[in-house]
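Participant: I would like to see how this sequence folds:
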Amino acid sequence: MNKLRANIDQWLQGLDRNWEAMPIKRQHQVILYFFAAYVLLTAVVILNVCRDMAYAGNNVAIEHIESPATAGKESPASLKPIKKK
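Facilitator: So this is what the prediction gives:
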């Protein structure tokens, strides 16, 4: 487990060194690209949800709820709770 943590820390330090070595203008471009991808992905998800809601059949069947006691083979008398004394 410690070896895994050390490998991850080493990898993250390498990424940090690469980021710091990158020119500021390039860092701004990379951040802008990630932000643009995030906005695009968010817009796609929101549009997909709106589309699904528009085409969804909002037909909710409202029916009477039947007692499960009458559906089974047991009589309702055997399902009564037992009173504690």
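
Participant: hey, let's count contacts and neighbours off CA atoms from now on
Facilitator: Fine.

Participant: Does L40 lie in a helix or a strand, and which?
Facilitator: Using DSSP states H and E, L40 sits within helix 24-55.

Participant: Off-centre distance for that helix?
Facilitator: Average the C-alpha atoms of helix 24-55, do the same for its chain, and the two points are 17 Å apart (Cα atoms, centre = their mean, to the nearest Å).

Participant: try stretch 10-25
Facilitator: 31 Å.

Participant: Which residues does that stretch contact?
Facilitator: Q27 (Cα atoms under 8 Å, 6 or more residues apart in numbering).

Participant: for comparison, sequence B:
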Amino acid sequence: MKKLRDTIEHYVLKMENHWKVLPIAKQRLLTKVFFGGYVLLTIIVIINVFISTGQRRNTMSINHIDGISKKTTGKGSGYYDIVHSPTKK
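Facilitator: Predicted coordinates:
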């Protein structure tokens, strides 16, 4: 685990030094590009949420929980063996 942490720390320091070597104008441009991408992604997600919640067919069905399903089980399934085992009373 320590080796993984050291590897990640080394990678982060290497990227930080690479960032500091870049000219200030390039740093500002990249910051604006990343921020613009973040804003664009946020707007797309918000629009998607509004579209999906605004549809009329978007309903939630609430039903009673029956417990064990009424689906028939055969003797070959593991479920049948557990439910109908002779040790279970």
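
Participant: and the helix holding L40 of the first structure, how far from the second structure on average?
Facilitator: Aligned to the second structure and superposed, helix 24-55 of the first structure gives a mean residue distance of 0.6 Å (mean Cα distance after the TM-score superposition for the first structure).

Participant: so what's the residue nearest to the spatial centre of the second structure up against?
Facilitator: With distances taken as Cα atoms, centre = their mean, the second structure has V45 as the residue nearest its mean C-alpha position (14.2 Å). Contact analysis of V45 of the second structure by Cα under 8 Å, 6+ apart lists nothing.

Participant: now it: how far from N58 of the second structure?
Facilitator: 18 Å (Cα to Cα, to the nearest Å).

Participant: To which secondary structure element type does the residue lying closest to Q27 of the second structure once chain neighbours are set aside belong?
Facilitator: In space, and not counting its chain neighbours, Q27 of the second structure is closest to W19: 7.5 Å by Cα to Cα, 6 or more residues apart in numbering. Three-state assignment for W19 of the second structure (DSSP: H, G, I helix; E, B strand; the rest coil): helix.
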